[in-house]
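K.L.:
Here is a sequence together with a model predicted from it:
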Amino acid sequence: MIEIPRQKPKFRFAPSPNGPLHLGHALSAILNCEMAEKAGGDFLLRIEDIDQTRCTPDFEKDIYTDLSWLGLRWQEPVRRQSEHFPAYQEALQILIERGLVYPAFLTRGEVKARVAALEANGAPWPLDPDGTPLYPPDDRERSDDERRRLLASGVKHAWRLDMEKALAAIVEPLHWQESGDGERGAISADPATWGDVVLSRSDAPSSYHLSVVVDDAAQGITHVVRGLDLFHATSIHRLLQTLLGLPEPLYHHHRLLLGSDGKKLSKSMGDTGIAEWRRQGWSPAELRRRIGL
């Protein structure tokens, strides 16, 4: 009997260099590293720097410093998203050729105005799991001739997934295997709740949803360990993986660390970074105890 070699487990921590890492990042990074060691696998680091306006080399350098201080080691080379834009465009082109995406021309202001107009009449606008209004149907319902005319004019546009067509292209129900701190087992995916998600913008060659599935496949990631705030986004990722013929990792969504306001820690809210705790004299062991490890 021929023995088929088992794929070596691969875990990854994928921060964005757009601000200091905080305690929530430390929890995720440590969990990924320790789970990789326990599984006899590899711990990889990915720098998600698609947003070239907010991501900086200094923040990226700080990520390496913080993770090294925590005692974490990762495989080289580090994957940097800014070096793989063609891979995301290739994936997007596959979806374009299959007719599963469409160019979206509405500005944020136009979307906001449509939402406000509807709600002014007492009708609630549908929201995605993150509480963001779903994209209006205007662009999805444009004729091919009108789309070609707008594209030829050079007007700025994004590319959005046509959720209805994408789901129609799926043969079997979507699910994923979950082992995290919330629901466990086989989880039914429900990507329709996200509406027509954006996959690429005029100022960014790829969205988080598209780049993350392409990156995970390119790096051979077998286990995705990340915060519970991304639990529902897994529905979109499973849909894109299936449409693009990409492998399905196992998922583990861990608990979130909350600030004094009861909300999850956030760079945008200026929550205290790992470097600041280090400057205050904390040791890596003290930090681990602080985050419950």
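P.N.:
Yep, that arrived.
K.L.:
going forward, measure contacts and count neighbours with C-alpha atoms only.
P.N.:
Will do.
K.L.:
Next, the contact list for P126, please.
P.N.:
For P126, the contacting residues are P133, L134, by C-alpha atoms under 8 Å, 6 or more residues apart in numbering.
K.L.:
hey, where'd the helices end up in this protein?
P.N.:
23-38, 57-69, 85-97, 108-120, 144-153, 163-168, 208-218, 234-244, 274-279, 284-290 (DSSP state H).
K.L.:
could I get those helices as CSV with mean neighbour count?
P.N.:
Below are these laid out as CSV (neighbours: other C-alpha atoms under 10 Å):
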stretch, mean neighbour count
helix 23-38, 20
helix 57-69, 16
helix 85-97, 16
helix 108-120, 13
helix 144-153, 12
helix 163-168, 16
helix 208-218, 20
helix 234-244, 21
helix 274-279, 16
helix 284-290, 13
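K.L.:
Show me the one of those that comes nearest D138.
P.N.:
Ranking the helices of the chain by proximity to D138 (C-alpha to C-alpha) places helix 108-120 first, at 9.8 Å.
K.L.:
so how far is the closest one from its chain's centroid?
P.N.:
A distance of 26 Å separates the centroid of the chain from that of helix 108-120, by C-alpha atoms, centre = their mean, to the nearest Å.
K.L.:
ok so, going back, for E48, find the nearest of the helices of the chain.
P.N.:
helix 208-218 (8.6 Å).
K.L.:
Below is an additional structure, to be compared with the one above:
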Amino acid sequence: MHAQPYVGRFAPTPSGHLHFGSLVAALASFLDARHQRGVWLVRVEDLDQPRVVSGATEHILRTLECYGLEWDGEIVYQSQRIERYESILASWLVEGKAYHCDCSRQQIAAYGGVYPGTCASRGLVAAGDRAIRVRVPAEPLGFVDRLQGPVSQSLQDEVGDIAVRRRDGVIAYQLAVVADDIAQGVTDVVRGADLLDSTPRQIWLYHLLGEALPAYLHVPLIMRPDGEKLSKRLGSAPLEPQRTAITLWRALAALRQAPPRSLHGAGVKELLAWAIANWRVEAIPATAHILEDSI
């Protein structure tokens, strides 16, 4: 049981329409929250405005409603919270926890993508094309995922100091997601396993902000037969509103929730009611991905 009331969330990026892989992640988050009589929030992660597709936010929200995934409270838009992120960055810069960096991606690629700390002691001042990086600890950071088990990472050796604002001025995902989860009182993060490697970075930012960590549950990604994950970038097919009950059944099957045969042909409302009552995290495969054609 939770010491505090459960607060979960689904945080889509409006870079395209909702596809089957996104639905599986949203459904897992929704069922975990509702099974524990918790709150389920929706947050739109629209910071990277050049990637935002016109009409995608409305389509995502309408699709969630079609599938009976009804959220609590007002929707939060990251693009309206930039002042909060900038305030955190200003504090970290003053405290020496962060610094400005003018290294290009090409320069960092020469070090295998691990930032070598080039600008850590250069004392660069703010400028239009400079990123902001947070200093990371030497010791490894770990956590126990509710499905995937223990995860540990040495940020210094595997990532380097974390970019929390990009060179183009866009606030980095790692900072925004942590700041928003704290602000919204999120106790449980349920999302795709592609974000498993990001979690130690986020744990470090929680530490810098002096806040308690949420519980984490990373569900397998749905992969295409060619080994690529279903994604908006690859133009994965948007969900069809007229096939909601069939698609919901497939999403439950992907999460290995196994509705009874008596529910074949049932509507969305009935399927969800069963799934909420019978939600079993331990039934989900503890793998990074599931092939779409195996569902």
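P.N.:
Structure received. What you are looking at is a predicted structure, and each value in this text was computed from that prediction instead of being measured.
K.L.:
related to what we said a few turns ago, H254 of structure 1: which of the helices of structure 1 is closest?
P.N.:
Here helix 23-38 is closest among the helices of structure 1 (C-alpha to C-alpha), at 7.7 Å.
K.L.:
quick one on the thing from earlier: CSV please, covering the helices of structure 1 and showing distance to D51 of structure 1.
P.N.:
Formatted as CSV, the helices of structure 1 follow (distance: least, C-alpha to C-alpha, whole Å):
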stretch, distance to D51 of structure 1
helix 23-38, 19
helix 57-69, 12
helix 85-97, 12
helix 108-120, 18
helix 144-153, 23
helix 163-168, 25
helix 208-218, 10
helix 234-244, 20
helix 274-279, 22
helix 284-290, 29
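K.L.:
Minimum distance to E76 of structure 1: which of those has it?
P.N.:
helix 57-69 (12.1 Å).
K.L.:
check contacts around the spatially most central residue of structure 2.
P.N.:
The centroid of structure 2 falls nearest to R191 when counting by C-alpha atoms, centre = their mean (5.4 Å). For R191 of structure 2, the contact set (C-alpha under 8 Å, 6+ apart) comprises F10, A25, A26, A28, S29, L217, H218, V219.
K.L.:
hang on, the earlier thing: to Q75 of structure 1, which of the helices of structure 1 lies closest?
P.N.:
helix 23-38 (10.8 Å).
K.L.:
Please enumerate residues in contact with the closest one?
P.N.:
9-13, 15, 42-43, 67, 72-73, 225-227, 254, 256-257, 265, 272-274, 287-288, 291.
K.L.:
Which residue range of structure 2 does it align onto?
P.N.:
Using TM-score structural alignment, helix 23-38 of structure 1 lines up with residues 20-35 of structure 2.
K.L.:
average gap between the matching stretch and structure 1?
P.N.:
When structure 1 is superposed, stretch 20-35 of structure 2 averages 0.8 Å from its matched positions, counting by mean C-alpha distance after the TM-score superposition for structure 1.
K.L.:
before we move on, the earlier item: quick one: which of the contacts of R191 of structure 2 is nearest G160 of structure 2?
P.N.:
H218 (23.3 Å).
K.L.:
With respect to L89 of structure 2, which of the contacts of R191 of structure 2 is nearest?
P.N.:
F10 (24.9 Å).
K.L.:
which residue packs closest to the closest one, ignoring adjacent ones?
P.N.:
V42 (5.0 Å; C-alpha to C-alpha, 6 or more residues apart in numbering).
K.L.:
about what we covered before: distance of the residue nearest to the centre of structure 2 from L205 of structure 2?
P.N.:
R191 of structure 2 is 18 Å from L205 of structure 2, where distance means C-alpha to C-alpha, to the nearest Å.
K.L.:
And A33 of structure 2, by the same measure?
P.N.:
24 Å.
K.L.:
Next: A172 of structure 2.
P.N.:
Counting by C-alpha to C-alpha, the gap from A172 of structure 2 to L205 of structure 2 is 12 Å.
K.L.:
Which among the helices of structure 1 is found nearest to G180 of structure 1?
P.N.:
Here helix 23-38 is closest among these (C-alpha to C-alpha), at 11.4 Å.
K.L.:
Distance from that closest one to the middle of the chain?
P.N.:
17 Å.
K.L.:
how big is the angle separating it from helix 57-69?
P.N.:
50 degrees (axes from the mean of the first three to the mean of the last three C-alpha atoms, to 10 degrees).
K.L.:
mind checking what T107 of structure 1 lines up with in structure 2?
P.N.:
That one, T107 of structure 1, aligns with S104 by TM-score structural alignment.
K.L.:
tell me the contacts of its match?
P.N.:
Per C-alpha under 8 Å, 6+ apart, neighbours of S104 of structure 2: none.
K.L.:
Counterpart of L95 of structure 1 over in structure 2?
P.N.:
Per TM-score structural alignment, L95 of structure 1 is aligned with W92.
K.L.:
hmm, back to that, thought R9 was touching the residue nearest to F10 of structure 2, still the case?
P.N.:
Yes: if you go by C-alpha atoms under 8 Å, V42 of structure 2 and R9 touch, sitting 5.5 Å apart.
K.L.:
and the residue nearest to G142 of structure 2 when sequence neighbours are not counted, how many neighbours?
P.N.:
Nearest residue to G142 of structure 2 in three dimensions, chain neighbours excluded: S152, at 4.0 Å (C-alpha to C-alpha, 6+ apart). A total of 13 residues lie near S152 of structure 2 under the criterion other C-alpha atoms under 10 Å.
K.L.:
Is S152 of structure 2 in contact with L141, as I believe?
P.N.:
Yes: taking contacts as C-alpha under 8 Å, S152 of structure 2 lies within contact range of L141: 5.6 Å.
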